[in-house]
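K.L.:
below is the sequence, then the predicted model.
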Amino acid sequence: MPSSVVLLLYLLAGASLGGVMLLTGIPAGPLLGAILGAGLLSISGQLEIAAWPLGTKTVLGIGIGTVIGTGINRETLEELQLLWKPALVITFTLLITGILVGLLISRFLGVEKIVALLGAAPGGTIGMSLVGAEFGVGAAVAALHAVRLITVLFLIPAIVNFLAPVGGPDALK
């Protein structure tokens, strides 16, 4: 089957389940649905692994970064003046925890150290997978982050809804 047809089928699978998840109202549902749709098609073994054209992931990464970047404005910077201390605590806690978990996974579960460290590192699936690819372990790192991302996207909204009384997110304060 031509690679362009394979890509189209993966895109259709991702878009279909992403569209269905959009209807659920789950935060980041379309992203989660697209991951699951394309992933389930890939796992099924009905198609060969998608071969994306050179530079596609870079272009998509730039697009995602641009979408996130457009959300940064003066209000964001004003909030950061109040939140810089918690931001540093969160960042360093996640880094230290990621390193410790990575080392423990490597030692006790026999996972290659570079895979365990990059897989446990805080960060996005794309970014960590690209770093992993530079070390020759991109697929393994992507797999770890995909499981993490899917789990987080399913659980965190439910946990936030459980912990936030009827008053919404401000009620958590």
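P.N.:
Yes, it's here. Numbers count the residues shown, from 1 in each chain.

K.L.:
please count neighbours and contacts with C-alpha atoms only from this point.
P.N.:
Noted.

K.L.:
list the buried residues of the host helix or strand of residue 161.
P.N.:
Here residue 161 sits within helix 138-163, counting by DSSP states H and E. Residues of helix 138-163 classed as buried under the neighbour-count rule (16 or more other C-alpha atoms under 10 Å) are 138, 140, 141, 142, 144, 145, 146, 149, 153.

K.L.:
dropping in the other structure now:
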Amino acid sequence: MPPLATLLIYLLAGTCLGMLALLTGIPAAPLAGALLGAGLVSMSGQLDTAAWPAGTRTALEIGIGTVIGTGLTKASLDQLQSLWRPAILITLTLVLTGIVIGLWSSRLLGIDPRIALLGAAPGGISGMSLVGAEFGVGAAVAALHAVRLITVLLVLPVIVRLVLPLQQGSS
């Protein structure tokens, strides 16, 4: 099959499941759905790996960075003035925990330390997958983060709904 046709099938699968995921109402549903759609096609083994045209990856990285960057507003900066201590505590705790879990997983489960460390890192799926790709382990890192992301998106909203009414009633 021509590389462009293969790429279009991946894009169609990602788009379809991304749009379908919108119906679920879970946070970041289009991202999770697109990941699942393209991943299922890729894992089926029926198609070659998608060959992205030169420069596409850079354009996508710039697009992802721009989407994330536009979410940082003056209000975010104002909030950070009162939240800088929790931000530092949470960041240090997550990074250190990610390092410990990554190294432990690598030794205990015998997986590549690059995959384990980047897979256990607290970053988002797109960013960590791009970093993983720089080390030649992007697909494996994406798989680990996909499992984490989908689990968190499904479980955390339920926990928040269960915990918040308890806190509001005790105030």
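P.N.:
Happy to help now that I have it. Owing to the predicted nature of the structure, the values given are computational and were not obtained by experimental measurement.

K.L.:
drop the TM-score for these two in here.
P.N.:
For these two chains in superposition, a TM-score of 0.88 is obtained (TM-score structural alignment, normalised by the length of the second structure); 171 aligned residues with a C-alpha RMSD of 2.4 Å.

K.L.:
which residues touch residue 99 of the first structure?
P.N.:
In this structure, residue 99 of the first structure makes contact with 117, 120, 121, judged by C-alpha atoms under 8 Å, 6 or more residues apart in numbering.

K.L.:
could the buried residues of helix 138-163 of the first structure be laid out in TSV, adding distance to residue 41 of the first structure?
P.N.:
Formatted as TSV, the buried residues of helix 138-163 of the first structure follow (distance: C-alpha to C-alpha, whole Å):
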residue	distance to residue 41 of the first structure
138	20
140	18
141	20
142	17
144	18
145	18
146	15
149	18
153	20
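
K.L.:
nearest to residue 24 of the first structure among those?
P.N.:
residue 153 (13.0 Å; C-alpha to C-alpha).

K.L.:
pretty sure that closest one sits against residue 28.
P.N.:
Yes. With contact defined as C-alpha atoms under 8 Å, residue 153 of the first structure counts as touching residue 28 (6.9 Å).

K.L.:
for the helix holding residue 161 of the first structure, packing partners?
P.N.:
Judged by 3 or more C-alpha pairs under 8 Å, 6 or more residues apart in numbering; DSSP states H and E, the packing partners of helix 138-163 of the first structure are helix 29-44, helix 113-120, helix 125-134.

K.L.:
so who does residue 141 of the first structure touch?
P.N.:
Applying C-alpha under 8 Å, 6+ apart to residue 141 of the first structure gives the contacts 115, 116, 118, 119, 128, 129, 132.

K.L.:
let me know the closest of the residues you listed to residue 65 of the first structure.
P.N.:
Out of those, the member with the shortest distance to residue 65 of the first structure (by C-alpha to C-alpha) is residue 128, at 14.5 Å.

K.L.:
any idea how far the closest one is from residue 94 of the first structure?
P.N.:
Spatial separation of residue 128 of the first structure from residue 94 of the first structure under the definition C-alpha to C-alpha, to the nearest Å is 14 Å.

K.L.:
quick one: which of the two has more around it?
P.N.:
Here residue 128 of the first structure and residue 94 are set side by side on neighbour count (other C-alpha atoms under 10 Å), and the busier one is residue 128, at 21 against 16.

K.L.:
my guess is the more buried one meets residue 144, correct?
P.N.:
No. If you go by C-alpha under 8 Å, residue 128 of the first structure and residue 144 don't touch, sitting 10.0 Å apart.

K.L.:
mutual contacts of those two, please.
P.N.:
With contacts taken as C-alpha under 8 Å, 6+ apart, residue 128 of the first structure and residue 144 have residue 119 as neighbours in common.

K.L.:
about what we covered before: out of the helices and strands packed on helix 138-163 of the first structure, nearest to residue 164 of the first structure?
P.N.:
Proximity of those to residue 164 of the first structure was assessed by C-alpha to C-alpha; the nearest stretch is helix 29-44, lying at 19.7 Å.

K.L.:
what's the closest one packed up against?
P.N.:
The contact analysis (3+ C-alpha pairs under 8 Å, 6+ apart) places helix 29-44 of the first structure against helix 3-22, helix 138-163.

K.L.:
now do it: distance to the chain's middle.
P.N.:
Here the centre of mass of C-alpha atoms in helix 29-44 of the first structure, compared against the chain's by C-alpha atoms, centre = their mean, to the nearest Å, lies 13 Å away.

K.L.:
average offset between it and the second structure?
P.N.:
In the superposition against the second structure, helix 29-44 of the first structure averages 1.1 Å from its aligned positions (mean C-alpha distance after the TM-score superposition for the first structure).

K.L.:
one more: stretch 145-160 of the first structure?
P.N.:
Between stretch 145-160 of the first structure and its aligned partner residues in the second structure, the average distance after superposition works out to 2.2 Å, using mean C-alpha distance after the TM-score superposition for the first structure.
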